[in-house]
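Engineer: Pasting the sequence and the predicted model now:
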Amino acid sequence: MKNSKLLVVIAFFSIYVIWGSTYLLNKIAVAEIAPLFLASQRFIFAGLLIMLIAKVMGFSLKITKRQALNSAIAGFLFLVYGNGVFVWALKYVDSGFAALLASTQPLFVLFLLRLIDGKKMQRKSIIGVCLGLFGMYLLVSQKGITTSEGSVLGIFMILTCVLSWSYGSVFVSKADLPKNFFVTTGYQMLIAGVILAASSLLFKESWISPLDLSFKVQLSMILLVFFGGIVAFTAFNYLLKVVSPEKVATSAYVNPVVALVLGWYVLDENLTTQSIIASGILLTGVYFITSRKRVNDTISRKN
């Protein structure tokens, strides 16, 4: 009993702190590595390791043509566009600010479910959406942010990434995929990694050897692969089996706080009073959405 409680605590720490720190790690890495190349290497290495672990644990790696196609679609929505373009946008937007924008994902999921499935919004959801939209307006309307070079484009692209990830969540909830979550994740990462590598070559990005990177970027890459890609995702799926989806979904409003603090402390990113107020309103809105009676368990998928 004590061991299971300890595992739950460790798992929550993983999805709160590790996933929250990936914004900072990507921001550090993208300073020296081309964004699409960075994302491709991260997912190829993580995908290979996950498949190796799955094989050692005796999981079947068989996949049908339909499952392969769905894995490719999910990999594109989540990792190629949802993460790859997001990392590119970090060249123009602070990591903490980007994390706050990403926390609007539950809002996008609600709108998509309304459009696609015609699901009615509960009262708490409506309050949450209103608060979220107001918080987002306060966040992106700051002159100091929107006047910096490339920031408007970066903000717009991040919001399209959130939309891509949100639609991917809705898609995956209905798609035919391998039953084992570990195998599913491995295929998605490998397919996405190959697409990202091809895209990197297409856009003529510079490829650099890991040996030529600074120590801090090498460390960031290792942490992104092992902890951000494998440990945290495994913890996420473990929690979905042992606690309620509502509790797991709290990562949607804890990650941005972690990212905001780390960005301010480590990278000396600007933390304005308006950003603090906006983040409080936005995250309160996300709380209202994720604490409603029935929470779609797909809204918590992360980068």
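Structural biologist: Okay, I see it.
Engineer: all contacts plus neighbour counts: C-alpha atoms, from now on.
Structural biologist: Will do.
Engineer: May I see the buried residues of stretch 132-144?
Structural biologist: By neighbour count on 16 or more other C-alpha atoms under 10 Å, the buried set for stretch 132-144 is 132-133, 135-136, 138-140.
Engineer: Off-centre distance for it?
Structural biologist: 21 Å (C-alpha atoms, centre = their mean, to the nearest Å).
Engineer: Helices along the stretch 151-300 of the chain, start to end?
Structural biologist: With DSSP state H, counting those that start in this stretch as the criterion, the stretch 151-300 of the chain has helices at 151-172, 181-202, 215-223, 232-242, 245-248, 251-266, 273-290.
Engineer: what's the closest of those helices to residue 9?
Structural biologist: Closest to residue 9 of the helices of the stretch 151-300 of the chain is helix 232-242 (C-alpha to C-alpha; 9.8 Å).
Engineer: Now intersect the buried residues of stretch 132-144 with the helices, please.
Structural biologist: 132-133, 135-136, 138-140 (DSSP state H).
Engineer: one more structure, for comparison:
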Amino acid sequence: MVSIPLLDSAERSQKIRTILAFFAIYILWGTTFLAIRVAVEELPPLFAAGARFFTAGIVLYAFMRFKGETAPTAKQWRSLGIMALLMFVAEYGPLFWAEKYVPSGVVSVLAATLPIITLILEMLILRQQRMRPMLATATILGFVGVAVLLIPGGKQHLALVPCLAILAGATTWSLGSVLTRSMNLPASRPLTAGAAMMLGGAMLLALSAGFGEMHPFPHITLRAAGALLYLIVFGSLLAFTAFVWLLARMPATRVASHAYVNPIVAVALGYFMAGEVITARILAGTALVLISVFLILRRS
């Protein structure tokens, strides 16, 4: 009789947690682009982004402090402020605004250029990676895909300025993610995430007030409240916490594979649930960007 080894309870629990965490960053993050579109249809974009991250940040930060994590020092708060400005304000402010004009599926594809932009920053500016032929080819392929998406053609064409705003936001996120490696940040990643989201959300709400989005105070319908609640719970608290949890347990390149899964989920949801138009040009540009991201992450 052949003996089949079985996982003990601890190993089984760890395996289930890992599967659930990947489900969160693959599927839940992919669905947030449609939720953002629903939110900005009824709420001012900066207000919606600020409400999402400030609420999620407060909850996560308070939870980690309740668990006994030490509060950040003054220098760490300064680093967290820079991180929040680059990775939440400059990234998600333009992205929420752009979703008023660009289909959510296309927004997810443009946001998926994060690994491409990060690679360029590491190679050309920070000199942290060498320019290898395969990586150079993959980078060019990604930019060709973006160009295919943005070049006007046929009856369906994308608003250029919002698309450029998304790419600019992706650049600031990439810069922030690279700079955080040398920043003085708290040891606890969940505490860091909560504090950065809290600061970023506060800055976005301040900008919202400065641009007059709160005069009068936005009327939050049940539909908008549902979209915001989904973004706070599933997009920020669950998916982002799962992302941080996975980063502590496996290579970053494996965790970053969500970059070429999220757009597939977002494009499919936009088509089937929101009636977003998918043309051959959009499919071609999407395919080129996702192949580029796949090659870059695989080589990394």
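Structural biologist: All right, it came through fine. Keep in mind the model is a prediction, meaning the values are calculated, not measured.
Engineer: follow-up on the earlier one: looking at the helices of the stretch 151-300 of structure 1, which is nearest to residue 25 of structure 1?
Structural biologist: Of the helices of the stretch 151-300 of structure 1, nearest to residue 25 of structure 1 by C-alpha to C-alpha is helix 215-223, at 5.2 Å.
Engineer: Would you check the span in structure 2 matched by that closest one?
Structural biologist: Taking TM-score structural alignment as the measure, structure 2 aligns residues 222-230 with helix 215-223 of structure 1.
Engineer: mean shift of that stretch relative to structure 1?
Structural biologist: For stretch 222-230 of structure 2, the mean deviation from structure 1 after alignment is 1.4 Å (mean C-alpha distance after the TM-score superposition for structure 1).
Engineer: which residues are in contact with that stretch?
Structural biologist: Contacts to stretch 222-230 of structure 2, defined as C-alpha atoms under 8 Å, 6 or more residues apart in numbering, come from residues 32, 35-36, 38-39, 42-43, 48, 51-52.
Engineer: circling back to that earlier point, select, out of the helices of the stretch 151-300 of structure 1, the one closest to residue 48 of structure 1.
Structural biologist: helix 181-202 (7.0 Å).
Engineer: how far apart are the closest one and its match in structure 2?
Structural biologist: Relative to structure 2, helix 181-202 of structure 1 is 1.2 Å off (mean C-alpha distance after the TM-score superposition for structure 1).
Engineer: Buried residues, that helix. List them.
Structural biologist: 182-197, 199-200.
Engineer: sorry, back to before: JSON lines please, covering the helices of the stretch 151-300 of structure 1 and showing distance to residue 59 of structure 1.
Structural biologist: Below are these laid out as JSON lines (distance: least, C-alpha to C-alpha, whole Å):
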{"stretch": "helix 151-172", "distance to residue 59 of structure 1": "20"}
{"stretch": "helix 181-202", "distance to residue 59 of structure 1": "8"}
{"stretch": "helix 215-223", "distance to residue 59 of structure 1": "25"}
{"stretch": "helix 232-242", "distance to residue 59 of structure 1": "15"}
{"stretch": "helix 245-248", "distance to residue 59 of structure 1": "25"}
{"stretch": "helix 251-266", "distance to residue 59 of structure 1": "28"}
{"stretch": "helix 273-290", "distance to residue 59 of structure 1": "32"}
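Engineer: quick one: what's aligned to residue 88 of structure 2 in structure 1?
Structural biologist: Aligned partner of residue 88 of structure 2 by TM-score structural alignment: residue 79.
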